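K.L.:
predicted model and sequence follow; I will ask about them next.
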Amino acid sequence: MPLALINNPRSRKNRRCLDRFTKRARHCLADRFFEPRTQAELRSVIEKLHRQSIRTIAISGGDGTISDVMTALYHVYGEDDLPELAIFPSGNSNLIARDVGFKSRGRRAFERLLHDPQSLTKEKRGTLRINWTDQGAQLRIGMFHGTTGFTRAIEIAHSPHLLRFAPHNLAVAATLIATLWKLLHRKYRNMWLDGDRLRLECDGAVRSDGPSFLFISTALDRLTMGMWPFWDGDADPRRNPTGLRFLNVSGHPQHLWRAVRLLVRGRSPNWLRQHPSYHSDRVDSLTMTCPSDFILDGEKFSSGPSRQVTLSNGPQFQFLHD
């Protein structure tokens, strides 16, 4: 099948597998192997693939790379003509790959896609679409969004010491430890627990307007190690393919440690669902007004001068995986 591969050479695992994977992919694909270094180069690559009618695109990189490629594909191919995607997990953050990507990595995943595509699973999944209220900012496509306390936590995770010296799993653990230390230390506790003012309008109705300790939203169906901090009244909301899920934790939330212990195990008992400090739902769209920057698939963005963005159901992509 006509196959192209977009590779992020800066990702940790791609740097380690340069000889085994990158050279093999470059040899097999020739001028359909790409390593764009900038957004402009990526846009040019996607325009070339569209002219060549390439219908299957593999991505080797982390969540940020996947979000960049999906955004470019949306703008160039159009929502009704999107190609199939094959995700090879190789970044510092691989939430998307763990849900809709290959379980195998590097050369093994590439050989399977190249020589035995008929044996792969095809899965159609929705995304998040983010629009800025301010004019001039192009919309973006992604899978996992967060703001307020989530932005602070990611800034810790992206510190040079963690990214340079810790493997991904250790970096995540160190991030959790550092975040908990901030909450336990009197100097930082109130700043974190106060949160940021967040106004949420969901499907046209105001849901909340007050301090938010943490806000996250996703189009994924699965997170790391069984974590699932979302609910909306269904026995298993992950089985319903429509709507984006979100969790908003208010400032100075009650029973925080108890709630964390439950949510990291994918549990949300009735007392948690009914507690005013914790609000989760599944909606078609929500408009957020917040002074905090936000994170989309591991990358930080400003919400613009108006501090307002709208999250909604994005285009559906078909993913190939083993």
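P.N.:
Arrived safely, thanks for sending.

K.L.:
from here on, contacts and neighbour counts on C-alpha atoms
P.N.:
OK.

K.L.:
report the longest strand in the protein, please.
P.N.:
strand 205-218 (DSSP state E).

K.L.:
mind giving me the packing neighbours of that strand?
P.N.:
strand 144-148, helix 149-157, helix 186-194, strand 196-202, strand 244-250 (3 or more C-alpha pairs under 8 Å, 6 or more residues apart in numbering; DSSP states H and E).

K.L.:
any idea how far the second one is from the middle of the chain?
P.N.:
The reference is to helix 149-157. Relative to its chain's centre, helix 149-157 lies at 14 Å (C-alpha atoms, centre = their mean, to the nearest Å).

K.L.:
residues in contact with the following helix or strand past it?
P.N.:
As assigned by DSSP states H and E, the chain's next helix or strand after helix 149-157 is helix 160-165. Defining contact as C-alpha atoms under 8 Å, 6 or more residues apart in numbering, one finds that helix 160-165 is touched by 92, 157, 171, 174.

K.L.:
do that again at 7 Å, thanks
P.N.:
Residues from elsewhere that reach helix 160-165, judged by C-alpha atoms under 7 Å, 6 or more residues apart in numbering: Ala171.

K.L.:
give the buried residues for it.
P.N.:
162-163 (16 or more other C-alpha atoms under 10 Å).

K.L.:
just the strands from the stretch 201-322 of the chain, written as ranges.
P.N.:
Taking DSSP state E, counting those that start in this stretch, the strands of the stretch 201-322 of the chain run over residues 205-218, 244-250, 278-283, 285-289, 294-296, 299-301, 308-313, 317-321.

K.L.:
so which of those strands is nearest Arg108?
P.N.:
Proximity to Arg108 (C-alpha to C-alpha) singles out strand 317-321 among the strands of the stretch 201-322 of the chain, at 12.2 Å.

K.L.:
residues in contact with that closest one?
P.N.:
By C-alpha under 7 Å, 6+ apart, strand 317-321 touches 82, 84-86, 100-102, 120-126.

K.L.:
take this one as well and set it beside the first:
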Amino acid sequence: MYGTIYEFETLPTVGEQRPRSAPRPARQARRGRAVPLVGIIRNPRSHRNKGHAPEMEDCSNILTETPRTRTDLYRVLEGFAQRGIDYLVVDGGDGTVRDVLTCGADVFGNHWPAFIVLPKGKTNALAIDLGLPNHWSLAEALAAAHRGNTLVRSPLRVSSRDGSAGCIQGFIFGTGAFALATEAGQEAHRRGAFNSFAVGLTVLWGIIQTLFGRAGNPWRSSTPTRLIDRETGRDLPYDGRGNPNERFMAVATTFEKFPLGAKPFGRDVPAGMKLAVIDWPVRWVIALLPLILMFGIMGRFLDRSGAHRFATSAIDLDIEGPYILDGEAFPAGNYVLEEGPAITFVVP
């Protein structure tokens, strides 16, 4: 939690701490609690947590933890499960949510407690999807939980195809140019741009580089990538110029709302996992990206030029470059990308 939990060279294996054959920790029966038991994972280094004390930490029903390593986080979540918490609170940014979802995969499986997100990071894309205010206190969140205000979302799950490692879970997955955009976004953060403003600057910078970059510019290159629909066993369509075994960019998410009010998957956003792919950086397609992103413009003319949208529940992914999950880079390899468990989130 202090810095990154994961190292780039190794896919995180949530099974390291406890063999997969071992029984899941038993969750205590809830005995009609008048006051809910709340477990908080707090990242004190998140953007809006620095210099601030934890909320409501003196309350006997509030269990606040600040794990420093992946092993610590796993053990804290296992303890929360054994005590049968009613609400799991993530006090941090999108990366902290990813860490909790990943380390908790082997603890909670498909049966998670209700999730509360206190958006304290630099981008907070999940908060935008859930409709959370930028400054949402724990007291306000618990009041909303008492009213029964919830939404259900499933994270994406990335796992090694051969089953040799565990899984990573998060909400925004990207390859190719998306990895470059993530680096540019980090630079925007260092210069003081956050949330939707940082996203807008990053998109604009990427479009400029791709439009006007010369040969050799990394924004004009593609990454060896193979995308296979697991239901049909067929490669996803490739159109236009370039090498059919390479893709300029692929982005997947289960979000239904996006920063800046963007509509990258159209006006009527389908639920579940969605995938957008650009096969090759055709300049006129890149020039249209602001319209595609903001107004959901799509058509056969874009499909024929290598800009695609897919609605699918799972794909096999072979990639020879890094991929990004919620702002963190992970190594090349052969993976399965699919929907994870349905999780109930508390919303205003």
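P.N.:
The structure has been received and is ready for your questions. What you see is a predicted model, and the numbers here were worked out from it, not measured in a lab.

K.L.:
can you give me the TM-score here?
P.N.:
TM-score for the superposed chains, counting by TM-score structural alignment, normalised by the length of structure 1: 0.86, backed by 304 aligned residues with a C-alpha RMSD of 2.3 Å.

K.L.:
what are the buried residues along stretch 200-217 of structure 1?
P.N.:
200-202, 208, 211-217.

K.L.:
any idea what Ser221 of structure 2 aligns with in structure 1?
P.N.:
Applying TM-score structural alignment, one finds that Ser221 of structure 2 aligns to Asp194 in structure 1.

K.L.:
distance check, its match against His145 of structure 1.
P.N.:
Separation of Asp194 of structure 1 from His145 of structure 1 (C-alpha to C-alpha, to the nearest Å): 20 Å.

K.L.:
follow-up on the earlier one: okay if I get the strands of the stretch 201-322 of structure 1 as JSON lines plus distance to Leu162 of structure 1?
P.N.:
As requested, the strands of the stretch 201-322 of structure 1 are arranged in JSON lines below (distance: least, C-alpha to C-alpha, whole Å):
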{"stretch": "strand 205-218", "distance to Leu162 of structure 1": "22"}
{"stretch": "strand 244-250", "distance to Leu162 of structure 1": "26"}
{"stretch": "strand 278-283", "distance to Leu162 of structure 1": "30"}
{"stretch": "strand 285-289", "distance to Leu162 of structure 1": "30"}
{"stretch": "strand 294-296", "distance to Leu162 of structure 1": "18"}
{"stretch": "strand 299-301", "distance to Leu162 of structure 1": "16"}
{"stretch": "strand 308-313", "distance to Leu162 of structure 1": "30"}
{"stretch": "strand 317-321", "distance to Leu162 of structure 1": "30"}
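
K.L.:
for Arg10 of structure 1, which of these is the nearest?
P.N.:
strand 299-301 (14.7 Å).

K.L.:
read off where the closest one ends up in structure 2.
P.N.:
Counting by TM-score structural alignment, strand 299-301 of structure 1 corresponds to residues 328-330.

K.L.:
not counting sequence-adjacent ones, nearest residue to Ile130 of structure 1?
P.N.:
Using C-alpha to C-alpha, 6 or more residues apart in numbering and skipping the chain neighbours, the partner closest in space to Ile130 of structure 1 is Leu311 (4.8 Å).

K.L.:
let me see the contact set for the aligned residue in structure 2 for the one you found.
P.N.:
Correspondence of Leu311 of structure 1 to structure 2, assessed by TM-score structural alignment: Leu337. By C-alpha under 7 Å, 6+ apart, Leu337 of structure 2 lies in contact with 156-159, 314-317.

K.L.:
which one of those sits closest to Gly192 of structure 2?
P.N.:
Closest to Gly192 of structure 2, out of all of these and judged by C-alpha to C-alpha, is Leu156, at 29.2 Å.

K.L.:
got a list of what the counterpart of the closest one in structure 1 touches?
P.N.:
Matched by TM-score structural alignment, Leu156 of structure 2 corresponds to Leu128 in structure 1. Residues near Leu128 of structure 1 by C-alpha under 7 Å, 6+ apart: 141-143, 219, 311-314.

K.L.:
tell me the one of the residues you listed nearest Lys23 of structure 1?
P.N.:
Gly142 (29.0 Å).

K.L.:
most centrally placed residue in structure 2?
P.N.:
Phe171 (2.4 Å; C-alpha atoms, centre = their mean).

K.L.:
so how far is Val107 of structure 2 from that residue?
P.N.:
Applying C-alpha to C-alpha to Phe171 of structure 2 and Val107 of structure 2 gives a distance of 19 Å.

K.L.:
so the match of Ser221 of structure 2 touches Ser250, yeah?
P.N.:
No: here Asp194 of structure 1 does not reach Ser250: they are 8.7 Å apart, not a contact under C-alpha atoms under 7 Å.

K.L.:
compare the two (neighbour count), which wins?
P.N.:
Ser250 (25 against 16; other C-alpha atoms under 10 Å).

K.L.:
so what does the more buried one match up with in structure 2?
P.N.:
By TM-score structural alignment, Ser250 of structure 1 lines up with Asp279.

K.L.:
show me where structure 2 has helices.
P.N.:
70-83, 94-103, 105-108, 125-130, 138-147, 177-190, 195-212, 283-287, 289-295, 300-303 (DSSP state H).

K.L.:
and these: which comes nearest Ala262 of structure 2?
P.N.:
helix 289-295 (4.3 Å).
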